[in-house]
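Colleague: Can you look at this prediction? I've put the sequence above it.
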Amino acid sequence: MQRDAEQSRIILDILESVHRDGECSQRSRASEVGIALGLVNAYLKFCIQKGYLKAKKMPARSYQYMLTPKGFMEKSRLALSRLSHSLDFLRATRAEYASLFEEAQSRDWKNVVIVSALPLAEICTLCALERNIRVVGIVDRNASEGRMLGMPVHRSFEQIGEPFDGAILADIHTPADSIRWCMSQIGAEQLLMPAFLRPHAPRMEATQ
């Protein structure tokens, strides 16, 4: 299933790339789509066979690629599918964090820190507001210090500057590293994470 999703992503990116510029080099297209040069050629041939693209030979042994009506329809279908999956992910993620902040409230947490300045931090702040829990700051070891969503962004827990009851994990890119770091800094009992990030947590005995 993951392989099918990746194939759909590549096909959509190829079709969108051709729509923007049908004459760019295969090397440029490979860089744009994020795949190897040989794979670009293979996917272009696949799209031509499917009737999504047509190719016109140009001087200097190059080709101009154009979307067919069928290609426009497929591009639209794949774009809508991507959007639908993105919305489904956001809905599921919001539900996970709503449950997480309910757990924080049951622990009588009043002030929390969000770990990671990535987009999930915004979902966390909304869920915190619903539970009347205050977010005192964001901790992200890889971010530049500043402000995000009206809150200070720090690179360590020590820089928070005020007491907090616990931390909420919002790192979807390097969760395992963030979990280990948080456990070493504040302990496992002060860290809450959504179910979809728990498989990245190290075994408790490995952290003792």
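Modeller: Now that the structure is in, tell me what you want to look at. Numbering: from 1, shown residues only.
Colleague: C-alpha from now on. contacts and neighbour counts both.
Modeller: Will do.
Colleague: Help me confirm that residue 179 comes into contact with residue 199.
Modeller: No. Taking CA atoms under 8 Å as the definition, residue 179 is not a contact partner of residue 199, at 10.7 Å.
Colleague: Name the residue in these two with the higher neighbour count.
Modeller: Each of residue 179 and residue 199 has its neighbours counted (other CA atoms under 10 Å); residue 179 has more, 24 against 10.
Colleague: So the nearest residue to that one once chain neighbours are set aside versus residue 85, what's the distance?
Modeller: In space, not counting the residues next to it along the chain, residue 179 is nearest to residue 201; the distance is 6.1 Å by CA to CA, 6 or more residues apart in numbering. Relative to residue 85, residue 201 is positioned 25 Å away (criterion: CA to CA, to the nearest Å).
Colleague: Report the buried residues of the strand or helix carrying residue 104.
Modeller: Element membership of residue 104, judged by DSSP states H and E, is helix 69-106. Going by neighbour count (16 or more other CA atoms under 10 Å), the buried part of helix 69-106 is 71-72, 74-75, 78-79, 82, 93-94, 96-98, 100-102, 104.
Colleague: let's bring in a second model and compare:
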Amino acid sequence: MNTRDREDTLTLELLEEIGRRSDVSQRHLARRLGVALGLANSYLRRCVRKGYVKIQQAPANRYLYYLTPIGFAEKARLTGCYLQVSFDFYRRAAASCDAAFDACAAPGEGRVLLGGVSELAEIASLRAAERGWMIVGTYDSRAERERFLGRPVWREPAGIGTHDVRLLTNLADPAGCRERLGALRPAAPLLIPDILPVAGIPPSGD
């Protein structure tokens, strides 16, 4: 995601949250946006300057935030852009996963280990299911959840389920995840969708 996309996404999330709750606090906004309090405050002030948000003082030194007509229009515009980008990503990711699967001979019993919790992994699971292949789980050393797509998530190599092929789906650190997947034993084919920036680039150890 480039800087402009990141800014648009944060602005959209802020406008959506204010649209849901006028009494939202800046600390709550920071948590929902996943950013530091200072950055949330900066985005809020920017939205006020652009006329998207109106501030009204409430009792007990509190503030209420409301979307203006311009703010509602901007939220609608950003939502449309987000959906377009999402649809484009889905199409590209689906085609990329299909190409990776096509390049692999029938992988034993069709058991696939995903490498990374992500939107790409969700799309890959759908494409695998269409082929009758089964996702056994996801290997992601930085995952904060125990299960994903109804299957286990492993942060360490120990205990990873038996699988026939591995598919790299890590969007945050594809190079690092590729190294970790390649180090798993016993060895298994590693598929890399060409939508990822490491596709076609040899691992650092080669």
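Modeller: Alright, I've got the coordinates. As the structure is a prediction and not an experimental result, all values here were calculated from the model.
Colleague: Superposed, what's their TM-score?
Modeller: Once superposed, chain against chain, the TM-score is 0.75 (TM-score structural alignment, normalised by the length of the second structure); 201 aligned residues with a CA RMSD of 3.5 Å.
Colleague: returning to what we had before: out of the buried residues of helix 69-106 of the first structure, which one sits closest to residue 42 of the first structure?
Modeller: For residue 42 of the first structure, the closest of those turns out to be residue 71, at 16.5 Å, with distances computed as CA to CA.
Colleague: What residue in the second structure is paired with the closest one?
Modeller: Counting by TM-score structural alignment, residue 71 of the first structure lines up with residue 71 in the second structure.
Colleague: That match: what's it in contact with?
Modeller: Neighbour list for residue 71 of the second structure: 15, 51-53 [criterion: CA atoms under 8 Å, 6 or more residues apart in numbering].
Colleague: Most widely separated two among those?
Modeller: Largest pairwise distance in the contacts of residue 71 of the second structure, by CA to CA, is 11.8 Å, between 15 and 51.
Colleague: With neighbour numbers in mind, choose between these two.
Modeller: residue 15 (25 against 14).
Colleague: Next, the buried residues of the host helix or strand of that one.
Modeller: Assigned by DSSP H and E, residue 15 of the second structure falls within helix 3-20. Of the residues in helix 3-20 of the second structure, those with enough neighbours to count as buried (16+ other CA under 10 Å) are 8-19.
Colleague: Check stretch 31-41 of the first structure too.
Modeller: Of the residues in stretch 31-41 of the first structure, those scored as buried under the neighbour-count criterion (16+ other CA under 10 Å) are 33, 40.
Colleague: Could you do stretch 145-153 of the first structure as well?
Modeller: Within stretch 145-153 of the first structure, the residues that count as buried by 16+ other CA under 10 Å are residue 153.
Colleague: quick one: terminal-to-terminal distance for that stretch?
Modeller: 5 Å.
Colleague: got the contact list for residue 48 of the first structure?
Modeller: By CA under 8 Å, 6+ apart, the contact list for residue 48 of the first structure reads 54-55.
Colleague: Look at it and tell me its secondary structure.
Modeller: Under DSSP: H, G, I helix; E, B strand; the rest coil, residue 48 of the first structure falls in the helix class.
Colleague: how close does it sit to residue 56 of the first structure?
Modeller: With distances taken as CA to CA, residue 48 of the first structure is found 11 Å from residue 56 of the first structure.
Colleague: Next, show the common contact partners of the two.
Modeller: The contact sets of residue 48 of the first structure and residue 56 do not overlap (CA under 8 Å, 6+ apart).
Colleague: The helix holding residue 15 of the second structure: average distance to aligned residues in the first structure?
Modeller: Superposing on the first structure and averaging over aligned pairs (mean CA distance after the TM-score superposition for the first structure), helix 3-20 of the second structure comes out at 1.5 Å.
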